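K.L.:
Structure of the sequence below:
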Amino acid sequence: MTVQPIFETLDRTSSIPAAPERSSDESTADAATHLGASSEPSPSAQLRTQFLRRVAHDIASPTGVTMTVLEELANESSRPELVAMARRGLRRLLRLSEQLALAADLDAGPLSPDTTLEDVRGLVKDAQTQAIAIDGRRDIVTSCELPDEKLVADVDRRLVSSMLREVIGNALRLASSRVTVDVSHADGKVTVRVQDDGPGFSNEVLATLGQRFTPGSTSRGLGLSLSMAKDVLAAHNGTLSVDASTLPPGRRGNRGAAVLMTLPLV
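P.N.:
Next comes the predicted model:
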């Protein structure tokens, strides 16, 4: 029996811890800073944030326990392919939990990254590996081109890793046959370019780029990945932009999408 994950359509990996919860006082203070000292979050905004955090928690807790039990049973199973399917499904639920937790943090106010010096090449390579573990398909060829020299940036490893994983996962889910990830640098910035040969971005999607839970953009999800990536990059003085892919058209003859992410180097 094939079971379609209920929440898989929310957007475009290993077990990922949910973003740390902030207290209601911290959330209110962040929101006041974001909206102005005299502004208070509306009751509906507070309810939305609390709801997102509760759903994220209620998904992550039982899923994490189930994943632990599954790993214990994996050594005794005579059907490793079924264990692999279950593990992949649980990782998708954990990814959803992380997305919702981050969406709640973004609703509460500007992000405050906990930064360390990281080699961006390693973050990109790890993100690609984790994205393939969640969203990889046998009919999709992936490649990753990295420069030889270190590219050090002052970033929040958890946030940036999650962002890269989501953008690459988005490409994997929508590609016809190929996804490429290329890293380059110039003028004190590193650029990560993720391309696919899928349906590309419609004018409707481009008009709402950066908005979460936007209706009518189902061909590339509900906007969670790109909107959160844009906010994460902004918190690091980086940028996100989209363009048409330079890859050959996919099986349906469409020109795919390219997502470009930049971060300042130290």
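K.L.:
From here on, just use CA atoms for contacts and neighbour counts.
P.N.:
Will do.
K.L.:
helices and strands around the top helix by length along the chain, which ones?
P.N.:
Looking across the chain with DSSP state H, the single longest helix is helix 43-74. Counting contacts by 3 or more Cα pairs under 8 Å, 6 or more residues apart in numbering; DSSP states H and E, helix 43-74 is packed against helix 80-108.
K.L.:
And the next helix or strand past the helix it packs on?
P.N.:
Proceeding N to C from helix 80-108, the next assigned helix or strand is strand 116-119, under DSSP states H and E.
K.L.:
State the next helix or strand along the chain beyond that following strand.
P.N.:
Per DSSP H and E, the first helix or strand lying C-terminal to strand 116-119 is helix 120-135.
K.L.:
Show me which residues of that following helix are buried.
P.N.:
By neighbour count on 16 or more other Cα atoms under 10 Å, the buried set for helix 120-135 is 120-121, 123-128, 130-135.
K.L.:
Check whether the residue most central in space within the chain sits in a helix, strand or coil.
P.N.:
Nearest to the mean C-alpha position of the chain, by Cα atoms, centre = their mean, lies E166 at 2.5 Å. Classification of E166 using DSSP: H, G, I helix; E, B strand; the rest coil returns helix.
K.L.:
correct me, but it touches S225?
P.N.:
Yes. E166 is within contact range of S225, at 5.8 Å (criterion: Cα atoms under 8 Å).
K.L.:
for the buried residues of helix 120-135, which one is nearest T63?
P.N.:
I134 (15.0 Å; Cα to Cα).
K.L.:
Also this sequence, please, to line up against the first:
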Amino acid sequence: MTEVDENAYLRTQFLERVAHELRGPAGVTLGALAELEAALGDRAAEFTPLLTMARRGVNRIVRSAERLQQTGQLSARRADFSRLEVDVAPLVGRAVTEAEGLEARRKVQV
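P.N.:
Model prediction:
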């Protein structure tokens, strides 16, 4: 194995390890949020904005971990590419809805 190959291998292993280490606590946190919501019972609606914000943050960490893993796979040339047709309308709608939620609290104009 050449030094270049070894460096690529180490980089791939590092990225995949970091991705794994991020996913573990993120999964635990999502589980804890679900338990917290269940424990709140009838009061859960009162805390929905905070729970939603926390879930969004954890989901961002999960997506970052997935991107790190994909980057590692690309470095190792182990990823396959396939094109998919995607309807972005639901995503844009969700982004607008979430931005509208910030409108009052953070004075964001949509």
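K.L.:
on that earlier part again, matching residues in the second structure for the longest helix of the first structure?
P.N.:
Per TM-score structural alignment, the counterpart of helix 43-74 of the first structure in the second structure is residues 6-37.
K.L.:
show me the contacts for T48 of the second structure.
P.N.:
For T48 of the second structure, the contact set (Cα atoms under 8 Å, 6 or more residues apart in numbering) is empty.
K.L.:
separation between it and R94 of the second structure?
P.N.:
16 Å (Cα to Cα, to the nearest Å).
K.L.:
again, but for R78 of the second structure
P.N.:
For R78 of the second structure, the distance to R94 of the second structure - Cα to Cα - is 33 Å.
K.L.:
Figure out how far the longest helix of the first structure is from the centre of its chain.
P.N.:
17 Å (Cα atoms, centre = their mean, to the nearest Å).
K.L.:
That helix versus helix 80-108: what angle between them?
P.N.:
When axes from the mean of the first three to the mean of the last three Cα atoms, to 10 degrees is applied, the directions of helix 43-74 of the first structure and helix 80-108 differ by 160 degrees.
K.L.:
Would you mind getting the average deviation of helix 43-74 of the first structure from the second structure?
P.N.:
The superposed helix 43-74 of the first structure is, by mean Cα distance after the TM-score superposition for the first structure, a mean 1.1 Å from where its aligned residues fall in the second structure.
K.L.:
for that helix, which positions count as buried?
P.N.:
Result for helix 43-74 of the first structure [16+ other Cα under 10 Å]: buried residues 46, 48-50, 52-54, 56-57, 59-60, 63-64, 67, 70.
K.L.:
With stretch 64-81 of the second structure instead?
P.N.:
Result for stretch 64-81 of the second structure [16+ other Cα under 10 Å]: buried residues A65, E66, L68, Q69, Q70, T71, G72, Q73, S75, A76.
K.L.:
Disregarding residues adjacent in the polypeptide, which is nearest to Q195 of the first structure?
P.N.:
Excluding the flanking residues, the one nearest Q195 of the first structure by Cα to Cα, 6 or more residues apart in numbering is A258, at 4.3 Å.
K.L.:
For burial, what's the neighbour tally of the one you found?
P.N.:
24 (other Cα atoms under 10 Å).
K.L.:
Where does it sit: helix, strand or coil?
P.N.:
Secondary structure of A258 of the first structure, per three-state DSSP, is strand.
K.L.:
Residue in the second structure paired with it?
P.N.:
Mapped onto the second structure by TM-score structural alignment, A258 of the first structure lines up with nothing.
K.L.:
residues contacting the residue nearest to A19 of the second structure when sequence neighbours are not counted?
P.N.:
Leaving aside its sequence neighbours, A19 of the second structure sits nearest to A65 (Cα to Cα, 6+ apart; 4.2 Å). Counting by Cα under 8 Å, 6+ apart, A65 of the second structure touches V18, A19, H20, L22, R23.
K.L.:
likewise E66 of the second structure?
P.N.:
Counted by Cα under 8 Å, 6+ apart, E66 of the second structure has contacts A19.
K.L.:
Residue in the first structure paired with it?
P.N.:
So E66 of the second structure corresponds to E98, using TM-score structural alignment.
K.L.:
And L91 of the second structure, how close does it get to D5 of the second structure?
P.N.:
39 Å.
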